[in-house]
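Enquirer: predicted model and sequence follow; I will ask about them next.
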Amino acid sequence: MNHPSPHTAHHGAHHVHEHEHDAGDQAEILDLDAEVLAEHIASITAWLPIGTSPRRIVDLGCGTGAGTLALLERFPEAELTAVDLSAAHLHRLQEKAAAAGAADRVRIVRADLDATAWPELGTPELVWASASLHHMPDPDRALRRIHDLLAPGGLFAVVELAGFPRFLPEGAPEDAPGLEERCHAALGHHHAEQVPHRGADWGTKLTKAGFTVEGERTITVDLGPPRTDAAGRYALSGLRRMRGSVASALTAEDLTALDRLLDTDSPHSIVRRIDLGVRTERTVWAARRA
C-alpha cells in the first residue's frame, strides 16, 4: 500500500508520476508507511476473496514495494511484476525483495502508466493498485486496460486512501489548536484542483469497466500512544510534504506553528510529542473479471 504523501496522499505516493529529484523524500515516506502500517496492509491481502492462490501478480504503481512484499508473503508460490515510473523506487524495491529472499520472484518493469501503450505484463490472476489510480488522468481507460489484462476470473484489488493521515490529538498543538484540521482543509482544496479523481466512486467505475465488484472494505487505522520512532518519523515526513502543498493557504501564525512541529531541534517537534498517534483509513475494492 503506497502513497501517503500529500500529492498522492503515499503511502504512494505518486508512484507513476514521480519525478526522480523528489524520489528520495517520497521513498522515505513510502518505506515508513509500509513499516508503520504493516499489519493493516497484511490484513487487506488476507481479506482478498481469492479462491485458488494466484501464480502471477501485477502491482501497478508499486512505489518502494509495500504491497509487493505483502503480496509475496501472502502468496508464497506467486511471481510478481512490479510496475512504476520511478527508477529510484524500483531500485529500493529490488533491495527489499533481495533482503526478503524473494528477488527471484519479482520482475521489475519501469513504465509510465499514463502512456498510450503499456508494456507486456503477461496474464495475471491478480492485479493490485494501491494509491495509484486516482493520479491517472484517465482512470476509466486504465480500468478497461486492467480488465483486459487480467486472466478470465482474475481479481483486481484497488486500495485508495480516505485522506492524509492525522497525527495530533484534537486541540493540539497548544499554540495553534486545530492546526491539523486547517491543514487538511487546505490540502483538500489543493487536491480538488490538482488530483480530481481522489475520492472517486471506484465501485461504480469498476462496474462500468466490466468488473463484478465482489467486496468493499474500509480499514481503519488508529495507532495511539506510546509512539514509536517510526511513527514519529512518519509524521515528520508526512507533515513536511503537506507543508509544501498548504503553506500558501495558512495564516502566518499557523505556518509558524507548523514549522515548530517540523523543527526536530525544538522541544515542540512532532517527533518529541508523547501524544503522537496515526489515524487514517484505506478502502479496498475487490473486483472480478468474468
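Expert: Yep, it's here.

Enquirer: alpha carbons only for contacts and neighbour counts from here, please
Expert: Will do.

Enquirer: what is the burial count for residue 44?
Expert: 22 (other C-alpha atoms under 10 Å).

Enquirer: let me know how buried the residue nearest to residue 138 when sequence neighbours are not counted is, in neighbour terms.
Expert: Leaving aside its chain neighbours, residue 138 sits nearest to residue 114 (7.9 Å; criterion: C-alpha to C-alpha, 6 or more residues apart in numbering). Residue neighbour count, defined by other C-alpha under 10 Å, stands at 17 for residue 114.

Enquirer: then this one, side by side with the first:
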Amino acid sequence: MTHTHEHGHHQHQDSEQAEILDLDAEVLADHVAAITEWLPVKSGPHHIVDLASGTGAGTFALLDRFPEAHVTAVDASPGHLRRLREKASARGVGEQVRTVQADLDHATWPDLGTPDLVWASASMHHMADPDRALRTVRDLLAPHGLFAVVELAGMPRFLPEDAPADRPGLEERLHAATEHFHAEHVPHRGADWGPMLTAAGFAVEGRLTVAVDGSRHASIGRYALTALQRLRAAAAAELAAEDLIALDRLLDTHGPHSILRRDDLAVRTERTVWAARRD
C-alpha cells in the first residue's frame, strides 16, 4: 500500500468513525446529559479537559451543563477535531473550545493547563498503558479537581431477540463472535476502574450506571447500520456462514431486508461513570 493509499484509508476510517460518534451523540444525548447532571462538582468548573474527545459529544454536553466553562478537547484525529471546531462555531461557543491534536499513548502529553474537571468517555479502555494515563491525569488536575471516567458495557444492541426471522438471536451471536477480537485489542473494555483510580492516587467519590433500554430516535436506523457494519468487520472470521448471509441482508441498504426498513429497532445499552477526586 502506498503512502497516498494509506492516507486515503486513514481518512476513510476517520470519516466512518466520525459518523458513528456523531450518531452516538445524537441518539444518546439524554443519556450523556444525565451523566453530566450527576457529576459531584462542588462549583462550576472553569477549565475542562475532554480526553479523546472524538467529534465532541462530551465537549458539548459539558458546555450545556457548565455554560461558563472553557473546554480543551484532545484527540489524535485532525479530522475529528476539525469537525468539533465546526460544531463549536455553529453553536456559538467557538471561543470557549480549544482543540489539541495529541496521541495520549505517548509518555509525554502536551501542556493541557490545570483543569478542574477531566472527562474521559469511552476512551480509557483504548489506552495502551491506562495506569500511566491515570497518573498523568492526576498530575494534570488542579488540587481537588474531579476526574470522570465514562465507560460502556460493550456496543449497543438494536434488534429484537427473535430477529431476524430466518436467524433469530443473530445480534447476540455477532457480539459473542467479537469477544476474542476485543479481548486481544481492547483488554480493558468492561474493567472496573475504581481500584485503578485508587491505585493512581484518586479518591473515588461515586459510581453511577445509566441504562438505556428501548430508546428510539429518528436516526436509530443509521446508528444501527453503522454499528453493525463495524461489528461485522471484527466478527466475520468467527461467524457461521448462515449468520454472515443474514447479517449482510440487514446491511444491504437497497435490499428488502435492510435494517433501515425495520420499525422495531430500539437502543439497549448502559454506561458506567466513576467520579474521582484528586486528593
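Expert: Perfect, I can see it now. Note that the coordinates shown come from a computational prediction; the quantities given were computed from them, not determined experimentally.

Enquirer: returning to that earlier point: mind listing what the counterpart of the residue nearest to residue 138 of structure 1 in structure 2 touches?
Expert: Counting by TM-score structural alignment, residue 114 of structure 1 lines up with residue 105 in structure 2. Listed by C-alpha atoms under 8 Å, 6 or more residues apart in numbering, the contact set of residue 105 of structure 2 reads 127-129, 133.

Enquirer: quick one: stretch 31-38 of structure 2 aligns where in structure 1?
Expert: By TM-score structural alignment, stretch 31-38 of structure 2 lines up with residues 40-47 in structure 1.

Enquirer: before we move on, the earlier item: biggest separation within the contacts of residue 105 of structure 2, which pair?
Expert: 128 and 133 (8.8 Å; C-alpha to C-alpha).

Enquirer: quick one: which of those two has more around it?
Expert: residue 133 (20 against 16).

Enquirer: please identify the helix or strand for the aligned residue in structure 1 for that one.
Expert: Here residue 133 of structure 2 is matched to residue 142 in structure 1, going by TM-score structural alignment. In this structure, residue 142 of structure 1 is located in helix 139-149 according to DSSP states H and E.

Enquirer: what residue in structure 1 is paired with residue 82 of structure 2?
Expert: That one, residue 82 of structure 2, aligns with residue 91 by TM-score structural alignment.

Enquirer: no no, residue 201 of structure 2
Expert: Per TM-score structural alignment, the equivalent position to residue 201 of structure 2 in structure 1 is residue 210.

Enquirer: for residue 183 of structure 2, same thing?
Expert: Residue 183 of structure 2 maps onto residue 192 in structure 1, by TM-score structural alignment.

Enquirer: could you list every residue that touches that match?
Expert: So residue 192 of structure 1 contacts residue 198 (C-alpha under 8 Å, 6+ apart).

Enquirer: ok, 10 Å please
Expert: Neighbour list for residue 192 of structure 1: 186, 198-199 [criterion: C-alpha atoms under 10 Å, 6 or more residues apart in numbering].

Enquirer: buried members of these into ChimeraX, please.
Expert: Restricted to buried positions by 16 or more other C-alpha atoms under 10 Å, the ChimeraX selection for these reads:
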select :186,198
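
Enquirer: quick one, what contacts residue 62 of structure 2?
Expert: Taking C-alpha under 10 Å, 6+ apart, we find residue 62 of structure 2 in contact with 32-33, 35-37, 45, 48, 50, 56, 69-71, 119.

Enquirer: wait, is it part of a helix?
Expert: Yes. When DSSP: H, G, I helix; E, B strand; the rest coil is applied, residue 62 of structure 2 is found to be in a helix.

Enquirer: what about it, distance to residue 222 of structure 2?
Expert: Per C-alpha to C-alpha, to the nearest Å, residue 62 of structure 2 is found 25 Å from residue 222 of structure 2.

Enquirer: what segments of the stretch 51-200 of structure 1 are helices?
Expert: Taking DSSP state H, counting those that start in this stretch as the criterion, the stretch 51-200 of structure 1 contains helices spanning 66-74, 87-99, 139-149, 179-194.

Enquirer: give me the secondary structure label for residue 275 of structure 2.
Expert: Reduced to three states by three-state DSSP, residue 275 of structure 2 is strand.

Enquirer: which residue is the nearest non-sequential neighbour of the most centrally placed residue in structure 2?
Expert: For structure 2, the residue sitting closest to the mean C-alpha position, by C-alpha atoms, centre = their mean, is residue 122 at 4.0 Å. In space, and not counting its chain neighbours, residue 122 of structure 2 is closest to residue 151: 4.8 Å by C-alpha to C-alpha, 6+ apart.

Enquirer: great, nothing more from me.
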